[in-house]
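when you get a sec, could you give me coordinates for this:
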Amino acid sequence: MSLFRLLLLRSLNHHPPKHTALVPLSHFFHNVALNHVSENTIQDPPIPPPPPQRSYAFTSAEEAAAERRRRKRRLRIEPPIHALRASAPYAPPTRDPNAPRLPDSTSALVGHRLNLHNRVQSLIRASDLDAASLLARSSVFSSTRPTVFTCNAIIAAMYRNKRFNEAVALFHFFFKQSDLVPNVVSYNNLINTHCDMGEVDTAIQVYHEILENAPFNPSPMTYRHLTKGLVDAGRIEEAVDLLREMLNKGHGADSLVFNNLISGFLNLENLNKANELFDELKERCLVYDGVVNATFMEWWFNQGKDKEAMESYKSLLDRNFKMPPPTCNALLVVLLNHGKTKEALALFENMLDNHTPPNTQAVNSDTFSIMVNEYFKLRNFEEAIKTFRKVGKKLGSKPFAMDTAGYNNIISRLCEHGMLSEAENFFQELCGKSLTPDVPMYRTMIDAYLKAERVDDALRSFTNMVESGLRVVASFGTRVFSEFLKNGKNIEAAALLTKMGEKDPKPDASIYDVVVRGLCNAGELDKSLDILDQMMKYSIGVTPALREFVRGAFGKVGRNEDMGRVLNESRWRFTGRQPRSFGQSPRSPSRPAEMGGWQPSVSPQMGGGHQYSGSSQMGGGHQYSGSPQIGGGHQHSGSPQMGGGHQHSGSPQMGGGHQYSGYPQMGGGQQYSGSPQMGGGHQYSGYPQMGGGQQYSGSPQIGGQQ
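Coordinates of the predicted model:
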C-alpha cells in the first residue's frame, strides 16, 4: 500500500466525516499534514492555519447599516457614471386628452409658487385682503401661477370677512377664466358662500357639477354646508333627502350632518324626529361627536328644563369618549351661557388633566379664551389671569403651550379694561418665547397706547411692527400717522414712512397723502419734498387733490421750482420704474411679472400727440383707457388682450382725444363706463377689473359689464 493511501485511511479513521457540513479540500490536506504516520521520516514544513471564516460581510448588523448609509451619502455626492452619461431624453407617457385634469397636489407648493403662497397668506393675516387678492390675480398672468391652495386661501378669507360677492367672483376668475383646476375645498368654499348668501339652489347646482364633472367625490364638509343651508332656508325635508343620498353613496354617518338636521327639527319643536335621528346616529357610530349633545342641551335650556339638559350632558360623560377640543369647547360655551359655572369649571379641569401631548391634545387656545372671557365678563380679573396659567393636576398631564391666538385674546381683554401694564407683561412674555407678535396684537397695543396718550410707546411699537416686516393696511396706517402728526411727531413719522417704503409691498397712497399734508401744515417742507420724491420713485400715485395742495403750500413760500422738480415725471421715464397716475397700483420689482411682463406707459398727456406701444395683440377687439388726458391727442397701446371683446369709455370728454387701456381684459364682453369726464376727468383702469361699476382703486374686475 502506497504511503498516500495509508495516510488517507489513517486520516479518515481519526476524523470521521461530519453529516452537517462538507469538509473543504484545503482542510483535508491540512489534516493529513498534521496527522502523519510515525513511519514517515520526511518532515514537511508546517502549513499555517487558514483564516477564520465569517458568515456575513460585516461583523454586526449595525456595521452593515452604517456602510449602507455611507454608500447612500456617496451616491448623493458622486452619482454613478451611468447617471452622468448622455442618453436619449425620457419621453413621458402621453396623457389621455379625454381624461379629466387633476388639481394641484401639495408637492406643487415649492419654490416660487410657495413664496407666492406665503406672501398672499401674510397679507391675509395682516387683514389686507385687497392687496392679497390683487397679488393672487396678477400672478395668474406671470410665469409663477398660483396653486389651488393659494386661490382657496384668498377665497376663504373673503368669505370669513363677509365679502361674499368677491369670493364668488374670485372662484370664477381662477377656475373658470384662468384655467386653474379646483379641488373639493374650492367647491366647498363656493357652496358655503352661496348658502350664506341665501342662494341654496345655486349651491345645489355646484354640488351636481361636482358629481358630473369633478374627478373626485364630495366630502363630508360638502354635505355639512348643504344641509345647514337647506335647514336655514326652511327646506328641511330636502336636507333629509340629501342625508339619505350621502349614506347611499357609501359615505360614513357624519355627526355634524346629523347635528344640522337635529337642530332644524328641534327649532321646529319636533322632538320625536330629532330623537329618531339621534338614535340612528348612535346605531351607525360607536363613537359620535358630542356636539349633538350640546345641541340638545341648548334646546332644553331654552325650554327652561335644566334637568333634562344636564341629563343629556351626563349621558355623554358616561360614555367616556375621548372628545376633541372643539367638542369640549362647544359644551363649555353652553354650560357657561346658562349659568352652569361649576360644571364648566369641572369640565375645564378634566380637559387639562387629559392633556398629554403628543398623544392626546385635550385643550387648545380657544378653550382658555372661553374661560378667560367668562371671568372678564364677571370682572374677576385676578381669576382670569390665574385661569390663563392653569395646568392639569393629574399625574402625566402636561401644561399647554400657549400660542399667539391665546395671548392675543387676553391682551385684548386687558386693554379693553384699561389694564395696560398687565397687557405689556403678557406681551413681553410672548416675545420671550418662540412666538412672534402678529398684526392684530400690534394693533391692539398701539391703539391702547394712543388711547392712554402714550404716544412714544405707540411710536416704538409701530416701529417694531414695521421692522418685523408686517403689513400696515391703509385704514390703520392713516389713523396712526394722523395721531403721530397731531402730537408733533413729524420727523419720526417721516422717517418711519421712509423705512416702510424700503420694503415691498409699498405703503398705500393714502398713507403718503396724510403724511405729506401733515408735514406741510407743520412747516416741514423739506421733509414733505423727500416724501413726494419717494412717491415718484416708487410709482405711488399722486392724487390731483394732493398735487394742488402741495402747489399751494410751496407757492406761499416761493418754492414752486422745487416742487415742480420733484413732481417732474420725465425724471423716471427711462428708469426701471415709471411714475404712474393716481389709481394705479404700484409695481414693485419683487412682485411676479404682471400681465406677462408688459408694462405700459401711463403718464398723463398734457397736450396733443400720439403715444403708441408696439406689443402685439393676442386677441381681437379694442381697448380704450384710463390715463387722464387733459388736452387733445391720441394715446394707444397694443398690449395683449387675454380675452376678446370691446372696452369703450363712452362718456363725453370735454378735452377731446381717445384713451386706451394697456392691461388685458380678464373676461370677454363689453365694458362701458357712462360717467362724464369733465376736461381732465379720470377713468383708472390700471389692472383687470372684477365686476360692474367704475373702479378708481386699480384693482381687477373679473368679467361682467362695466
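
hey, let's count contacts and neighbours off CA atoms from now on
Noted.

helix or strand for Ala157, which one?
Here Ala157 is covered by helix 148-160, with elements defined by DSSP states H and E.

next secondary structure after that helix?
Under the assignment DSSP H and E, the closest C-terminal helix or strand after helix 148-160 is helix 164-172.

that following helix to helix 148-160, inter-axis angle?
Using axes from the mean of the first three to the mean of the last three Cα atoms, to 10 degrees, one finds that helix 164-172 and helix 148-160 are set 170 degrees apart in direction.

and helix 164-172, what's buried?
For helix 164-172, the neighbour count (16 or more other Cα atoms under 10 Å) marks 164, 166-172 as buried.

can you map out the helices along the stretch 351-500 of the chain?
Ranges of helices in the stretch 351-500 of the chain, per DSSP state H, counting those that start in this stretch, are 365-377, 381-388, 404-416, 420-432, 439-451, 455-467, 474-486, 490-501.

export those to TSV and tack on distance to Gly229 and mean neighbour count?
Shown next, in TSV, are the helices of the stretch 351-500 of the chain (distance: least, Cα to Cα, whole Å; neighbours: other Cα atoms under 10 Å):
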stretch	distance to Gly229	mean neighbour count
helix 365-377	26	19
helix 381-388	37	16
helix 404-416	29	19
helix 420-432	40	15
helix 439-451	31	19
helix 455-467	41	17
helix 474-486	34	18
helix 490-501	44	18
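
among those, which is nearest Asn217?
For Asn217, the closest of those is helix 365-377, at 32.0 Å, according to Cα to Cα.

need the contact partners of that closest one.
With Cα atoms under 8 Å, 6 or more residues apart in numbering as the test, helix 365-377 has contacts from 325, 329, 332-333, 336, 348, 381, 383-385, 387-388, 402-403, 405-406, 409-410, 413.

report the angle between it and helix 404-416.
On the basis of the same axes, to 10 degrees, helix 365-377 is oriented at 10 degrees to helix 404-416.

ok now helix 365-377, how far from the chain's centre?
Centroid separation for helix 365-377 versus its chain: 27 Å, with Cα atoms, centre = their mean, to the nearest Å.

now do stretch 491-498
31 Å.

now, among the buried residues of helix 164-172, which is nearest to Asp104?
Among these, and counting by Cα to Cα, the member closest to Asp104 is Phe171, at 15.6 Å.

am I right that His648 sits in a helix?
No. Going by DSSP: H, G, I helix; E, B strand; the rest coil, the assignment for His648 is strand, not a helix.

number of nearby residues for it?
By the criterion of other Cα atoms under 10 Å, His648 has 20 neighbours.

please give me the structure for this one as well, since I'd like to look at both together:
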Amino acid sequence: LFKLSFLTKTLSGRLRLYQPPLISIVKRHFAFATPEEAAAERRKRKRRLRLDPPLAALRHQQPQQPRPSPSPSPQNPNAPKIPEPVSVLTGSRLNLHNRILKLIRENDLEEAALYTRHSIYSNCKPTIYTCNSVLAAQLRQSKYAELLSLHRFITQAGVAANVVTYNILLTVYLDCRKPDLALEQYKQLITDAPFNPSRTTYRILIKGLVGNQQIEKALEIKDDMEAKGFKSDPTVYSYLMSGQAKNSNAEGVFELHEELKKKTGMDEIFDGVIYGNLMKGYFLKGMEAEAMECYKRAVGEASEGSQIKMSSVAYNYILEALSKNGKLDEALKLFESMKNKHDPPRRLCVNLGSYNVIVEGYCGEKRFLEAIEVFNGMGEKRCVPDTLSYNVLIDELCNNNHLALAEELYKNMADKKVSPDEYTFVTLMDTCFRENRPGDASAYFKTMVESKLRPNLGVYKRLMEGLVEVGEVDEAKSFFELMVPKLRMDDAAYKFIIGSLFEAGRHEEVVKIVDGMLREDPNDFTEDVEAFVRERLRKIGKEDEVDKIKVEIEREKAEAAAKIAEEAERAKASARAAVASLLPSKLVG
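Predicted coordinates:
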C-alpha cells in the first residue's frame, strides 16, 4: 500500500511537471457544442453577408475615382490656327479640289471662287491647298481685288493659312506698289504664325522691295534672312545686285558679289544667276572687256567644262545686260543658242522673260516688225504671253507712232485668252487722243469700265480733258454721270465739268448737278465748289439758284418728316381701334 501510494504521488508529480503553462492555452471562440449550432451559425452568417456585404467587397466593387488632373489652361481664342497637313486632301475633299482645279484650267476663275465660297460652310470644307490654288490663279491674272476679297472670306471662315498663302499676299501687295502692307504682312508672319517663313518668302519680299525702289530695306531683310539660319542665297543676291545696277551703283554690285563669295567660302560662284548683274556692274564702270570676259566664262566658249549652272532666269539676266548695253547681236546669238538647248522638262533655257527681253531689245533699236515677229513666235517653245508682255510691246508701239500695230496686238489678246488691264486701255486711250481719235479713246475707256476694271481719278480727268478739248461736252457729261457712283470725285473734277458746261452755255445742267450733289452727298458740295458755282451763276444773273435748291430740299425734308409723323399717328389710332374691337363693350364704356 505504501508503495502504491508512493507511485501515485510520483506519477501525479510528474504529470504536473510536464503540464503546459496556463498562458499557452488558447480559447476557441468559434467552437460549438453541437453540429446543429455550427450549421445554424453558418446560415446566419450567409444571411448577414447577403444583406450587408463586407467592407473589403465594397472596396473591390467600387469604381476607382480618377485622380483629379490639373485643369487645362484655357486656350487663347486669338491664337493662330495650325494649318492642316496635306494628308487631309483625301476622299470628298480631294474630289472638291479636283473639281475646282478643272474650273481653273478652263479659265473660269469667277466660278472657281464662287464654288470655293459655297463649299466653306458645307459638309465638305475645302482645304487651304484648294483655296491657295484659286488665289494663285487670280494672282496670275492680276485679279487683285477678287483675290483679297476671297482671302478675307476664307480667313473669317476659320481656314488656317499656310506659308504659301502668305507668299501670295506678299506678291499681291508688292505688285500693287504697297510695300508697307507687304512688310506689315511679313511682320505678322514672323510674330504670329505657327510656322517659319520659307526661302521663297524671302525671295518674293526682297525682289518686290527692289522693284519698289526700297533697296535699303531689301538689304535689311537679307540680313534678317541669314540671321534666321538660312544660307546665303545667290538668287537673293542677284535681286539685290539688279537693284543696285538700276540705281547705277556699280560699287554696290561688286560689294554684294564679294560678300556672297566670302559667305559661301568659294572663289567662284557656281550659280549663274549672278553673272548677268555682275556684267551690268562692269558696263556701268565702262569695263566692257571685263563684262565680256564674265559673259564668256558663264555661257561663252570659256564655259565648256565649267561648273557654272545656268537656268532660264540666269540666261535672261545676261540677255538683258547685253541688249541694254549695245550688244544686241550677241544677245540674239545667245537667244538662238538658248532655244536650241531648250529641252523640257530635262533642261529649261527659255521662258517668257527671255522673249520679253529680246522684244524690248528690238524696240530699243526701233526694229518693231522684228519685235512683233519674235513676240508671235513664243508658241514655238510653249511660252504664252501674259498681260505684262502685251503692255510692254503695245506701249513701245504707241510711243513710236505705230497705233495700228498696237491695236492689232490688242485684238490678238482675246484670241490668246489674255485679259487687258487698266494700263492697256489707258495707253491706247492716250494714244487715240494724240492721234485725234476722241471717239475711239472714249470707246476704250468705256470698254475698260464695262470689263469691271477700275480706272483711277487721274485717268478719268485725262479722258474729260481730251473730250472737252475737242468740243465733246455731251460725251464728257455722260462719262461724268457714269463715273460719279464709281469714283470719289475731288473739287477739281467737279469744277472742271461745271466750268465746261458754263462755257457751253448750259447752266441748267449745272443746276441739276448741284441739286444731285446736295441730295446725294452734301459733303461733296464743299465751300470751294459752292463759291465757284455762285461766281459763275452771278455772271449770268442766276446767283439765287443755289439758295432756291437748298430751300426746296429743306421744304421736302419737312414734308417728309410731317408725313412720317402722320403715318405714325395713324398707325397708333389703328392699333387702338383694333384693341377696342377685341374688348367687351361694357369694359370700353
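
ok so, going back, list just the nearest of the buried residues of helix 164-172 of the first structure to His14 of the first structure.
Ranked by distance to His14 of the first structure (Cα to Cα), the buried residues of helix 164-172 of the first structure are led by Phe171 at 92.7 Å.

the closest one contacts Leu190, correct?
Yes. Look at Phe171 of the first structure against Leu190 with Cα atoms under 8 Å: they come within range, at 7.2 Å.

in stretch 347-354 of the first structure, what's buried?
Using 16+ other Cα under 10 Å as the test for burial, stretch 347-354 of the first structure gives 347-354.

so of those, which ones are in strands?
Counting by DSSP state E, these place none of their members in strands.

which one of the residues you listed sits closest to Pro437 of the first structure?
Leu352 (25.6 Å).

once you drop chain neighbours, what's closest to the closest one?
Using Cα to Cα, 6 or more residues apart in numbering and skipping the chain neighbours, the partner closest in space to Leu352 of the first structure is Gly392 (4.4 Å).

so what's that neighbour up against?
Neighbouring residues of Gly392 of the first structure by Cα under 8 Å, 6+ apart: 349-355, 398-399.

at which residues are the helices of the stretch 51-200 of the second structure located?
Under the criterion DSSP H, counting those that start in this stretch, helices of the stretch 51-200 of the second structure are mapped to 55-61, 91-105, 109-120, 128-140, 144-156, 163-175, 179-192, 199-211.

export those to a markdown table and tack on distance to Glu554 of the second structure?
Listed next are the helices of the stretch 51-200 of the second structure as a markdown table, based on distance: least, Cα to Cα, whole Å:
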| stretch | distance to Glu554 of the second structure |
| --- | --- |
| helix 55-61 | 87 |
| helix 91-105 | 54 |
| helix 109-120 | 45 |
| helix 128-140 | 49 |
| helix 144-156 | 40 |
| helix 163-175 | 46 |
| helix 179-192 | 45 |
| helix 199-211 | 54 |
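
between these, which gets nearest to Ile540 of the second structure?
Proximity to Ile540 of the second structure (Cα to Cα) singles out helix 144-156 among the helices of the stretch 51-200 of the second structure, at 46.4 Å.

list the buried ones in the closest one?
144, 146-148, 150-151, 154.

same question, stretch 203-217 of the first structure
Across stretch 203-217 of the first structure, burial judged by 16+ other Cα under 10 Å covers 203-204, 206-207, 210, 214.

and stretch 320-337 of the first structure, by the same measure?
For stretch 320-337 of the first structure, using 16+ other Cα under 10 Å, the buried residues are 322-336.

trace Arg443 of the first structure over to the second structure, please.
If you follow Arg443 of the first structure across to the second structure using TM-score structural alignment, you land on Val426.

who touches its match in this structure?
Contacts of Val426 of the second structure by Cα under 8 Å, 6+ apart are 444-445, 459.

what is the nearest of those residues to Ser232 of the second structure?
Relative to Ser232 of the second structure, the closest of these is Val459; by Cα to Cα it sits at 43.7 Å.

before we move on, back to that, could I get the helices of the stretch 351-500 of the first structure as TSV with distance to Pro220 of the first structure?
Shown next, in TSV, are these (distance: least, Cα to Cα, whole Å):
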stretch	distance to Pro220 of the first structure
helix 365-377	24
helix 381-388	35
helix 404-416	28
helix 420-432	37
helix 439-451	33
helix 455-467	40
helix 474-486	39
helix 490-501	45
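
so which of those is nearest Asp513 of the first structure?
Checking these against Asp513 of the first structure by Cα to Cα gives helix 474-486 as the closest, at 8.7 Å.

what range in the second structure matches that closest one?
Helix 474-486 of the first structure corresponds to residues 457-469 in the second structure, going by TM-score structural alignment.

what does that stretch rub up against?
426, 433, 438, 441-442, 445, 473, 475-476, 479, 487-489, 493, 497, 500.

quick one: the helices in the stretch 201-350 of the second structure, in order.
Under DSSP H, counting those that start in this stretch, the stretch 201-350 of the second structure gives helices at 215-227, 234-246, 250-264, 275-284, 288-298, 312-323, 328-341.

ok, the corresponding residue of the second structure for Pro544 of the first structure - how many residues close by?
In the second structure, the residue paired with Pro544 of the first structure is Glu527, using TM-score structural alignment. Other residues within reach of Glu527 of the second structure, judged by other Cα under 10 Å, total 11.

what's the top helix by length along the first structure aligned against in the second structure?
Counting by DSSP state H, the longest helix found in the first structure is helix 61-77. Using TM-score structural alignment, helix 61-77 of the first structure corresponds to no residues of the second structure.

next helix or strand past that helix?
Once helix 61-77 of the first structure ends, the next helix or strand along the chain (criterion: DSSP H and E) is helix 81-84.

show me what contacts the spatially most central residue of the first structure?
Nearest to the mean C-alpha position of the first structure, by Cα atoms, centre = their mean, lies Gln121 at 3.8 Å. Gln121 of the first structure sits next to 132, 150, 153-154 when contact means Cα under 8 Å, 6+ apart.
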